[in-house]
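K.L.:
here you go, sequence then predicted model.
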Amino acid sequence: MSEYKYGDRTYKLTNGNYDVDLPDDIKIPESVFKYYGKTSYSIDAIINNYLFCSHPYHLNDSIDSSSLLWDFSNLSKGIFEKFYKQFGFDKVMDINYEKEKENGFVPIKQRFFEMASKNAGVISLTTNALQTLMWAHYSTESGFMIELDWKEIKDNLKALNPKLNNYAFFPIQYVDKLESIDFFGNGFNSPDIPYLYSTAVKRKDWKYEDEWRLMTYTMDYGVPNSIRGPFPDIPSQHERKLYYPKKAIKSIVLGKHFFNASNLKKVIDDKTYQLKTNSDLDFVNFLEQNYNDRIYFCGEYQNGTEFKRSAEKVHFEKVDWNTIQMIRENKVYV
């Protein structure tokens, strides 16, 4: 067993299985939420019931899950030389231990990072359903949010994802100051625990997100190196997708500006819309046929001197092939 305690969490690898020990006052949520911008990728994810397993290069925080959090200062010269011989680099490169130590052992660190990250996926979820900044940052108010039943996802992980080796589900540990993990001074024999740790800590600037992270592990997701520069990608052998059952979706909340000039041909009355023939029309028809009993519409209301978010229960009724009515059910959750 390999483990690392930081703050009130312990990051563990036991018999190839990843886990995070949490304090008793943190409970596993029944529901988690995922915000989406209205893109073809997002719509495809809902239609086909999967969550995208990101690589760190896909994430919006540049130090999230980064090897910058790995301290290589205790890398011995023996291990250094063994590493280069193992990968045959000593035959094609002028290897200088002292020079690389001064520069933070960047080439070796990058190699270890690729070894860890190519087999892992990051899925960012939240327990915060109606957070204004989340709507603004991740759905730009014109997208949508889904509520997922965590137990349904968990109970169907292996059946729907047979190539999944294991997973870890935990809340982000928000800290005042990010601290690096001593890669070679803690007895680690692989990059697994340092990588798990680096995916689990973020600055308190991000605390408003109330993020729960689902880490997925399989073989050869690949590494999208081209995101960070003119570098070759490490090819993927398995798609970065985690499938879940249709019944795991408990609700779908449409953003305040889900309906707008990009998809509306005509507004017939307050809640009767004639849609343009495009992907949005296909998506609305899909929602009407598959999730009509669990659709909500995001809005805001005034409570005294405050304005707050709400989600009103609605359903669609078809008028004709491209015209729908959004029927209010007078049920609101806030």
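P.N.:
In hand now; what should we look at?

K.L.:
for the rest of this, base every contact and every neighbour count on C-alpha atoms.
P.N.:
Noted.

K.L.:
give me the nearest residue to residue 326, chain neighbours excluded.
P.N.:
Once flanking residues are discounted, residue 326 sits nearest to residue 316: 4.7 Å by C-alpha to C-alpha, 6 or more residues apart in numbering.

K.L.:
quick one, what contacts the one you found?
P.N.:
When contacts are counted by C-alpha atoms under 8 Å, 6 or more residues apart in numbering, residue 316 is found next to 288, 292, 324, 325, 326, 327.

K.L.:
contacting residues for the third one?
P.N.:
Right, residue 324. With C-alpha under 8 Å, 6+ apart, residue 324 has these contacts: 272, 273, 274, 275, 316, 317, 318.

K.L.:
the stretch 101-250 of the chain: helices as residue ranges?
P.N.:
Under the criterion DSSP state H, counting those that start in this stretch, the stretch 101-250 of the chain contains helices at 106-117, 132-134, 150-155, 157-160, 192-200.

K.L.:
compute the inter-axis angle for the first one and helix 192-200.
P.N.:
The one in question is helix 106-117. Going by axes from the mean of the first three to the mean of the last three C-alpha atoms, to 10 degrees, helix 106-117 is angled at 80 degrees with respect to helix 192-200.

K.L.:
which member of the contacts of residue 324 is positioned nearest residue 230?
P.N.:
residue 275 (41.3 Å; C-alpha to C-alpha).

K.L.:
what about that closest one, distance to residue 282?
P.N.:
10 Å (C-alpha to C-alpha, to the nearest Å).

K.L.:
element containing the closest residue to residue 91 other than its chain neighbours?
P.N.:
Setting aside the residues directly before and after it, residue 91 is nearest to residue 85 in space (C-alpha to C-alpha, 6+ apart), at 8.0 Å. Element membership of residue 85 [criterion: DSSP states H and E] is helix 77-86.

K.L.:
quick check: buried residues in that helix?
P.N.:
For helix 77-86, the neighbour count (16 or more other C-alpha atoms under 10 Å) marks 80, 84 as buried.

K.L.:
how about stretch 321-334?
P.N.:
For stretch 321-334, by 16+ other C-alpha under 10 Å, it's 322, 323, 324, 325, 326.

K.L.:
and here is the other one:
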Amino acid sequence: MEEYKYNGFKYIKDYQNTEVPIIIEHGKKKPENIFKFYGLSRFSVDALTKGYFYTSHPIELNDILDSSPFLFYTSKPLDFEYYNKFLGFLYEGKEEELIKYYEEDSREPNLCKGYIFQLWETMTNIFGIISTTGKENNPLMWPHYTQEKGFQIKFKTDELEKSIPEKLTADEEFLGLYPVNYTSTLHPIDINQFGAMFIPFYYGATVKIDTWEYEDEWRFLIGKQQMGVPYSKSGFSPREDYLVKKENRYTYYDKSIVKEITLGMNFFNGRDFEIDRVNDKIINVKPKEIESNWEFKSQQKLLDYLCTDLNDKFYYSGVKYELDEQEKPYLIRTKEKMLIEKLDGGFYQLTRTENIIKLIEKPA
């Protein structure tokens, strides 16, 4: 049994329990619903219509310190046995070279940095992160992740947590759903105090600077073989990507469990769409097939999918005024349930239902 406490989280590895790789005690209540924000692109629309998430490599996350190899260090040289277990097969018949590498890497100033980076590269080739949020209505999420032109999908957390493992194959592993451990200072974890990398790995995959706390992020961790390492996305890296096929980072779920989809307020804009306001409740829209509308095909594909599969789950973002206790108006975000129907000539008819849901609480 190994334990590590940090910032109110407790990371526990019970080597007698083979059913779960690790336990993370955190005291946070799992949200009833969970949300995924997407910018509009052919990749995000493909993921929605086929029912999968792209399971990100740490290099692809939007914070270079997130799940980074710099979150691991050792306060003293590791035993040679660590190197032999991890790298021995590469030096078969050349044990003297491995010993030389160990002696050079384990002394100051390196102090096992070569070992740590190689171990991180190996682990992240078989590991990925699906980022979701427990907050529907944070005002920063829409502009940061969708530019107000993308979409948000909603799931029941328990249903998604059940569906993902059901879609995995025998050689893939569901590593769990965990909240991010937001901290004021990022402290690297000393791997020397652990017999294996279970606790350091899960610590590195869940800790994040508290500047990001507004996201209320919950992460699905997935293990698969040969997921790839996108070296070229890292700064000043001359290395070519190690890729097998991009589909190895796809993690599927049952499409029927999508509870809602909400389009951003600027999705239907006059630059990309022909817009005909028939009356107060009915608006006809048509994506413009012009050179400046790069996402024409994605818009068509998404709208077709809304018509056929998500018509009863479709919402559109909006704003409205509320009055505070002094009868002073303030703005809130909303979403309104809408109906969509495909018409002739490439048009889609949107019908407002006036079923408007307020998304931001009254200010204090």
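P.N.:
Arrived safely. Just so you know, these numbers come straight off a predicted model, no measurement behind them.

K.L.:
how close are the two chains, by TM-score?
P.N.:
Scored against TM-score structural alignment, normalised by the length of structure 1, the superposed chains reach a TM-score of 0.90; 331 aligned residues with a C-alpha RMSD of 2.4 Å.

K.L.:
before we move on, back to that, what about structure 2, which of the contacts of residue 316 of structure 1 hold up?
P.N.:
Shared with structure 2 under both residues aligned by TM-score structural alignment, their matches' C-alpha atoms under 8 Å, the contacts from the contacts of residue 316 of structure 1 are 288, 292, 324, 325, 326, 327.

K.L.:
my guess is the last one meets residue 312, correct?
P.N.:
No. Contact between residue 327 of structure 1 and residue 312 fails when scored by C-alpha atoms under 8 Å: they sit 10.3 Å apart.

K.L.:
still on that earlier bit, what sits up against the helix holding residue 85 of structure 1?
P.N.:
The contact list for helix 77-86 of structure 1 (C-alpha under 8 Å, 6+ apart) reads 90, 91, 97, 108.

K.L.:
residues touching the nearest residue to residue 31 of structure 1 once chain neighbours are set aside, list them.
P.N.:
Nearest non-adjacent residue to residue 31 of structure 1, counting by C-alpha to C-alpha, 6+ apart: residue 149, 4.9 Å away. Listed by C-alpha under 8 Å, 6+ apart, the contact partners of residue 149 of structure 1 are 30, 31, 32, 248, 249, 250.

K.L.:
with residue 94 of structure 1 instead?
P.N.:
Contacts of residue 94 of structure 1 (C-alpha under 8 Å, 6+ apart): none.

K.L.:
coming back round to it: out of the contacts of residue 316 of structure 1, who's nearest residue 172 of structure 1?
P.N.:
In terms of C-alpha to C-alpha, no member of the contacts of residue 316 of structure 1 lies closer to residue 172 of structure 1 than residue 292, at 33.0 Å.

K.L.:
helix/strand/coil for the closest one?
P.N.:
The assignment at residue 292 of structure 1 comes out as coil when based on DSSP: H, G, I helix; E, B strand; the rest coil.

K.L.:
just give me the neighbour total for it.
P.N.:
Residue 292 of structure 1: 18 surrounding residues under other C-alpha atoms under 10 Å.

K.L.:
and it, how far from residue 253 of structure 1?
P.N.:
11 Å.

K.L.:
with residue 224 of structure 1 instead?
P.N.:
From residue 224 of structure 1 to residue 253 of structure 1 the distance is 31 Å (C-alpha to C-alpha).

K.L.:
neighbour count: those two, which is higher?
P.N.:
The neighbour count for residue 224 of structure 1 versus residue 253, taken as other C-alpha under 10 Å, is higher for residue 253 (24 against 20).

K.L.:
tell me the counterpart of that one in structure 2.
P.N.:
When structure 2 is aligned by TM-score structural alignment, residue 253 of structure 1 is paired with residue 262.

K.L.:
cool, residue 145 of structure 1 as well?
P.N.:
Aligned by TM-score structural alignment, residue 145 of structure 1 pairs with residue 152 of structure 2.

K.L.:
that match against residue 40, yeah?
P.N.:
No. Between residue 152 of structure 2 and residue 40 there is no contact under C-alpha under 8 Å: 10.3 Å.

K.L.:
what do those two both touch?
P.N.:
What both residue 152 of structure 2 and residue 40 touch, as defined by C-alpha under 8 Å, 6+ apart, is an empty set.

K.L.:
show me what residue 240 of structure 1 aligns to in structure 2.
P.N.:
Taking TM-score structural alignment, the alignment pairs residue 240 of structure 1 with residue 249 from structure 2.

K.L.:
so what's the closest residue to its match other than its chain neighbours up against?
P.N.:
In this structure, residue 249 of structure 2 finds its nearest non-sequential neighbour in residue 55, 5.0 Å apart by C-alpha to C-alpha, 6+ apart. By C-alpha under 8 Å, 6+ apart, residue 55 of structure 2 lies in contact with 128, 129, 130, 222, 249, 250, 251.

K.L.:
that older thread, save the contacts of residue 316 of structure 1 as TSV, and put in distance to residue 205 of structure 1 and secondary structure too.
P.N.:
Output for the contacts of residue 316 of structure 1, formatted as TSV (distance: C-alpha to C-alpha, whole Å; DSSP: H, G, I helix; E, B strand; the rest coil):
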residue	distance to residue 205 of structure 1	secondary structure
288	38	helix
292	37	coil
324	41	strand
325	41	strand
326	38	strand
327	39	strand
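
K.L.:
looking at those, which is nearest residue 194 of structure 1?
P.N.:
Taking C-alpha to C-alpha as the measure, residue 292 is the one of these closest to residue 194 of structure 1, at 44.0 Å.

K.L.:
I'd like to know how far the residue nearest in space to the middle of structure 2 sits from residue 75 of structure 2.
P.N.:
Centre of structure 2 computed as the mean C-alpha position; nearest residue by C-alpha atoms, centre = their mean is residue 131, 2.1 Å away. Here residue 131 of structure 2 is placed at a distance of 31 Å from residue 75 of structure 2 (C-alpha to C-alpha).

K.L.:
buried residues in the longest strand anywhere in structure 2?
P.N.:
Longest strand in structure 2, counting residues (DSSP state E): strand 329-342. For strand 329-342 of structure 2, a neighbour-count test (16+ other C-alpha under 10 Å) marks 332, 333, 334, 335, 336, 337, 338, 339, 340, 341, 342 as buried.

K.L.:
residues contacting residue 112 of structure 1?
P.N.:
residue 191.

K.L.:
just the one 4 residues further on next, same as before
P.N.:
Counting by C-alpha under 8 Å, 6+ apart, residue 116 of structure 1 touches 191, 192, 195.
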